[in-house]
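Peer 1: Predicted model and sequence below, questions to follow.
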Amino acid sequence: MPIASINPYTGRTLRRFTEFSWAKTERLLAQAHRAAAQWRATTFAERAAGLRRAAALLRERQEELARLMALEMGKPLRDGRAEAQKCATCCEYYATHAEAFLADEEVKTDAGRSFISYAPLGVVLAIMPWNFPLWQVVRFAAPALMAGNVGLLKHAPNVPQCALALENIFHDAGLPPAAFQNLFINNETVARLLADPRVAAVTLTGSERAGVAVGTEAGRHLKKAVLELGGSDPFIVLADADVPLAAKTAAQARMINAGQSCIAAKRFIVEKSVKAEFVQLLKGHLQALRYGDPLAEATDYGPLARPDLADELSRQVADSVAQGAKVALAGGQPRPGATQFDPVILTNVKKGQRAYLEELFGPVALVLTARDAAQALALANDSPFGLGAAVWTRDVARAEAMARQLESGAVFINGLVKSMPELPFGGVKHSGHGRELSYVGIREFVNQKSVWIAKAAEPDTVKTE
């Protein structure tokens, strides 16, 4: 795939970029490796000063950044501004808390003193997707940099200007240029980097296929890997839920980023007695949303990021309908090859259909019917994915009990699933392994070192006359 900015709304190519040769990539890696030795020697206060300046620049440049995201991957301007602001908050969060998160942890043993220390690993390679082109990067970079690591970014090939904008922000914030560098490279070069001993670890947010490829290479070379992959998040609505609020939130949850989000709610598992009401309300909310140019302030959702993604989503919908799913809201593409994809609701989603098993990465809401809470839980867990989940009920104690049984990395009760600096983010099963964010995320790319110190020897007793 070429490295190019192609406006998904107009189809116009805005800029093209040349892939880095291995010689250039290796030169940047050497710089990063040298910078890692220097950056790890800085104090938390010095690192925090840079992250706080980066946060200020993210806020100052939010209009420019929002415009870039609109042009490169179709995110509406107001969503782009919110993403830039969220990135700023994340930088400030780690600037404030990293030192405490990585302070020596005293442990009581048979020693005179023992503790766990946390030291940076070195160069971390980040392979990032296009759907949240700032947030996905910053939620890796902020904790990694504050821990004393340095970063190499291999961004998605359709958001190159977003990658350069982030590189500029960290450099303009005063970080050493080699502490955070963008790489315009292909998958073969990624494999060569993972084979190089100067790369200490890798983090990937992407598809299952990409996760298998990167995880295999990382394992072959004994590199630490954090993989945040796909999701087909269940959104459970029990009979005693506030159905109007659940339906309103469901529409928002399905349409995050035009449905192109790993933690967007995708499978709406609704108790039979409230299913008709829920579907009717959901349909109304989705129909009220306005499609348009992501550069227009009135736009609620823009195009999908690439024509091939919209075409594949159409095939998933058509195949599922052929396999027995029912169309409750007909949207989709106006024609093959179009990036416009209007919301779709499929009901009667059952085993044997593509919609039941696969992740549908776009504005398609899948409605499954449950006879009771027990079946809703079983349906939710009957998926190869396990990223996020939501439970809607007025019985919070029951919801909490269900949350403990849901096979997912996060459960939100009576609320919209989202990522935030305070809570760990990641999944189980085919949704990957490892965690980002929170104190858990910053400890993924450090050496958790045990230090044991013997008790001081008792002084000899000297007898005197």
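Peer 2: Everything's here; your move.
Peer 1: Going by C-alpha atoms from here, please, whenever you check contacts or count neighbours.
Peer 2: Will do.
Peer 1: any chance you could map the helices in the stretch 201-350 of the chain?
Peer 2: Taking DSSP state H, counting those that start in this stretch, the helices of the stretch 201-350 of the chain run over residues 208-220, 243-255, 272-287, 307-322.
Peer 1: Check which helices and strands the second one is in contact with.
Peer 2: Yep, that's helix 243-255 we're talking about. strand 233-237, strand 265-271, helix 272-287 (3 or more C-alpha pairs under 8 Å, 6 or more residues apart in numbering; DSSP states H and E).
Peer 1: deepest of the ones you listed, which one?
Peer 2: Ranked by average neighbour count under the criterion mean count of other C-alpha atoms under 10 Å, the helices and strands packed on helix 243-255 are headed by strand 233-237 at a mean of 31.
Peer 1: give me every residue that touches residue 2.
Peer 2: Residue 2 makes contacts with 16, 157, 158, as judged by C-alpha atoms under 8 Å, 6 or more residues apart in numbering.
Peer 1: ok, of those residues, which come out buried?
Peer 2: Among those, those classed as buried by neighbour count (16 or more other C-alpha atoms under 10 Å) are 157, 158.
Peer 1: Save the contacts of residue 2 as CSV, and put in secondary structure and distance to residue 389 too.
Peer 2: Conversion of the contacts of residue 2 to CSV gives the following (DSSP: H, G, I helix; E, B strand; the rest coil; distance: C-alpha to C-alpha, whole Å):
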residue, secondary structure, distance to residue 389
16, strand, 39
157, coil, 30
158, coil, 29
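Peer 1: Looking at the contacts of residue 2, which is nearest residue 27?
Peer 2: Proximity of the contacts of residue 2 to residue 27 was ranked by C-alpha to C-alpha; the top entry is residue 157 with 20.9 Å.
Peer 1: Not counting sequence-adjacent ones, nearest residue to residue 154?
Peer 2: For residue 154, the nearest residue in space outside its immediate sequence neighbours is residue 127; the separation is 4.8 Å by C-alpha to C-alpha, 6 or more residues apart in numbering.
Peer 1: Can you tell me the number of residues neighbouring residue 77?
Peer 2: Counted with other C-alpha atoms under 10 Å, the neighbours of residue 77 add up to 29.
Peer 1: quick one, longest helix in the chain?
Peer 2: Longest helix of the chain, by residue count under DSSP state H: helix 77-101.
Peer 1: which of the helices of the stretch 201-350 of the chain sits most buried?
Peer 2: Of all those, helix 243-255 carries the top mean neighbour count, a mean of 22, counting by mean count of other C-alpha under 10 Å.
Peer 1: Second structure follows, compare the two:
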Amino acid sequence: MSADVTTTGTVSTSTVTTTNPADGTTLASYPSMGPAEVEQAVALGADAARGWGRVPVADRAALLTRFAAHLRADAERYAALVTAEMGKPLAQARGEVEKSAVTADYYAARAATILAPREVEIDSPAGVSAFVTPEPLGLVLAVMPWNFPVWQVMRFAIPTLAAGNGVLLKHSPNVTGTALALAEAFERVGFPAHLVTALVLVEDDVPDTVGGLIADDRVAAVTLTGSNRAGEMVGAAAGRASKRSVLELGGSDAFVVLSDADVPAAAAAAVGARFTNSGQSCVCAKRFVVEAPVAEEFTRLFLEGVEALSVGDPTDPATSVGPLARGDLRAALQRQVDQSVAAGATLAAGGHSIDGPGSFYEPTVLLDTGPGMPAFDEETFGPVAAIAVAADEDEAVRLANATPYGLGLSVWSRSTERALGVARRVTSGAAFVNAVVASDPRVPFGGTKRSGYGRELAEAGILEFTNQRTYWVSG
């Protein structure tokens, strides 16, 4: 995901200031933590994690149930904070909070089963028994982005806490209010003090502080959702320290429409897949690869759907596309559009910033795209769709694979067998047939290639930060 976890809205040498991207107004300022405060957070967090790891799984699960209830009871406050800090339409922000509550319920119900000791049959020598137990690692550092300020924290933190670990959260500075509110929420429902700690850091301090934390013996592992640049830094530091790491990075998902697809259904789903969260999602469909026989119909219906989108105030229930989270993101998107048009793409809709306060950008559609254009080769983190026409199924597979990323894939066909055949030829962490790519607590989530490694959610997510410890008992 291209949300740069080390970039803020407005930052001074001693404070982090959050800004409303819908109107440019200042929301709040927070004092940055110095070295002594970071050290205290690590010391207290590591101590809290040690104690938490000894708490029975059933007791951890009971707190997760309470946490889910709290999220639902206070959903409006959290959703409003998300919308104010990064511009997500309010209805989508509410959905983010509810999805987090569903995930807490999921792990509350299943943690005991997943974490139970697993007996292993030993044929010889006689009298030997063996079992494997997933045990917590300790304090886990999480470097998180701004585009799903609640959900992306929760999809890591909930299973990690269920496994018996502690959380040290370095959230993106432009959602500092959300970060602090989430850390406070865990303690409010009964989790131990300091088990979840949010670090507030000015931009210049982030690289050295994160590098130092990864090297610290009290930090057991690290996870990052963010840009490839940030992932390279975190992955390298984790490798030097020989520590477990999970990286969820960029995505340029292909949405493949085959010649036998239900085109109206595919086009309607494609609009939602691209423009949800104003296009600021790692698993937003970004490249629409359409077989030639249905390309004209798909493009016409897709453009009609884009024209019907309502851009504006994210607190307005009628709004479907809000602002981009920051002005620099809008400038980067404009560069990608301009360079793609210069390289031969056809601008069919949008293509420009919207005048006035805030960081709004027109929903944009580029036709005649393909390899060699930024809109096709790079991750576009905003409301820009790139449509490419494939002569046949083989070319559709080639175009879908023509990316350094490998996060999600969506394939549309009236034949499940044909769609699955295409999906198996395209490298990705997940493949969805006649459905939009999404995360769900019941299935693993993560990428391949430049989209990162490791898995979140489901059984894999709770086991990522555990020690699969073998016990061998003789006599």
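Peer 2: It's in. Everything numeric in this text was worked out from a predicted model, so none of it was measured.
Peer 1: Same list, the helices of the stretch 201-350 of the first structure, but as JSON lines with distance to residue 296 of the first structure please.
Peer 2: Output for those, formatted as JSON lines (distance: least, C-alpha to C-alpha, whole Å):
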{"stretch": "helix 208-220", "distance to residue 296 of the first structure": "33"}
{"stretch": "helix 243-255", "distance to residue 296 of the first structure": "17"}
{"stretch": "helix 272-287", "distance to residue 296 of the first structure": "19"}
{"stretch": "helix 307-322", "distance to residue 296 of the first structure": "21"}
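Peer 1: how about the strands in the stretch 1-150 of the second structure?
Peer 2: 10-11, 15-19, 26-31, 118-120, 128-136, 139-143 (DSSP state E, counting those that start in this stretch).
Peer 1: quick one on the thing from earlier: can I get the helices and strands packed on helix 243-255 of the first structure in a markdown table with distance to residue 73 of the first structure?
Peer 2: Conversion of these to a markdown table gives the following (distance: least, C-alpha to C-alpha, whole Å):
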| stretch | distance to residue 73 of the first structure |
| --- | --- |
| strand 233-237 | 23 |
| strand 265-271 | 20 |
| helix 272-287 | 21 |
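Peer 1: right, and those - which one's nearest residue 452 of the first structure?
Peer 2: Between residue 452 of the first structure and these, the shortest gap by C-alpha to C-alpha is with strand 233-237, which sits at 43.8 Å.
Peer 1: And residue 406 of the first structure? What does it align with in the second structure?
Peer 2: Using TM-score structural alignment as the criterion, the counterpart of residue 406 of the first structure in the second structure is residue 426.
Peer 1: And that match, how close does it get to residue 261 of the second structure?
Peer 2: 18 Å (C-alpha to C-alpha, to the nearest Å).
Peer 1: Count the residues that sit near residue 424 of the second structure.
Peer 2: Summarising burial for residue 424 of the second structure: neighbours were counted as other C-alpha under 10 Å, giving 11.
Peer 1: In the second structure, what range does the longest helix of the first structure match?
Peer 2: Mapped onto the second structure using TM-score structural alignment, helix 77-101 of the first structure covers residues 90-114.
Peer 1: mean shift of that stretch relative to the first structure?
Peer 2: Once the two structures are superposed, the average separation between stretch 90-114 of the second structure and the matching residues of the first structure is 0.7 Å (mean C-alpha distance after the TM-score superposition for the first structure).
Peer 1: from the chain's centre, how far out does that stretch sit?
Peer 2: Once both centres are worked out by C-alpha atoms, centre = their mean, to the nearest Å, stretch 90-114 of the second structure turns out to sit 15 Å from its chain's centre.
Peer 1: Aligned to the residue nearest to residue 154 of the first structure, what sits in the second structure?
Peer 2: Following TM-score structural alignment, the counterpart assigned to residue 127 of the first structure within the second structure is residue 143.
Peer 1: number of nearby residues for residue 241 of the second structure?
Peer 2: Neighbour count of residue 241 of the second structure, defined by other C-alpha under 10 Å: 16.
Peer 1: Setting aside sequence neighbours, what's the nearest residue to it?
Peer 2: With sequence-adjacent residues excluded and distances taken as C-alpha to C-alpha, 6+ apart, residue 241 of the second structure is closest to residue 215, at 5.7 Å.
Peer 1: quick revisit: indicate which one of the helices of the stretch 201-350 of the first structure is closest to residue 390 of the first structure.
Peer 2: If you check each of the helices of the stretch 201-350 of the first structure against residue 390 of the first structure by C-alpha to C-alpha, helix 243-255 wins as the nearest, at 9.8 Å.
Peer 1: how big is the angle separating that closest one from helix 272-287?
Peer 2: 50 degrees (axes from the mean of the first three to the mean of the last three C-alpha atoms, to 10 degrees).
Peer 1: post-alignment, helix 243-255 of the first structure versus the second structure, mean distance?
Peer 2: Taking mean C-alpha distance after the TM-score superposition for the first structure, the mean distance separating helix 243-255 of the first structure from the aligned residues in the second structure is 0.2 Å.
Peer 1: What span of the second structure is that helix aligned with?
Peer 2: Aligned by TM-score structural alignment, helix 243-255 of the first structure corresponds to residues 263-275 of the second structure.
Peer 1: Buried residues of stretch 70-82 of the second structure, list them for me.
Peer 2: Buried residues in stretch 70-82 of the second structure, counting neighbours by 16+ other C-alpha under 10 Å, are found at 70, 71, 72, 75, 76, 78, 79, 80, 81, 82.
Peer 1: Report the contact partners of the match of residue 127 of the first structure.
Peer 2: Here residue 143 of the second structure is in contact with 5, 169, 170, 171, 172, 222, 223, 224, 225, 226 (C-alpha under 8 Å, 6+ apart).
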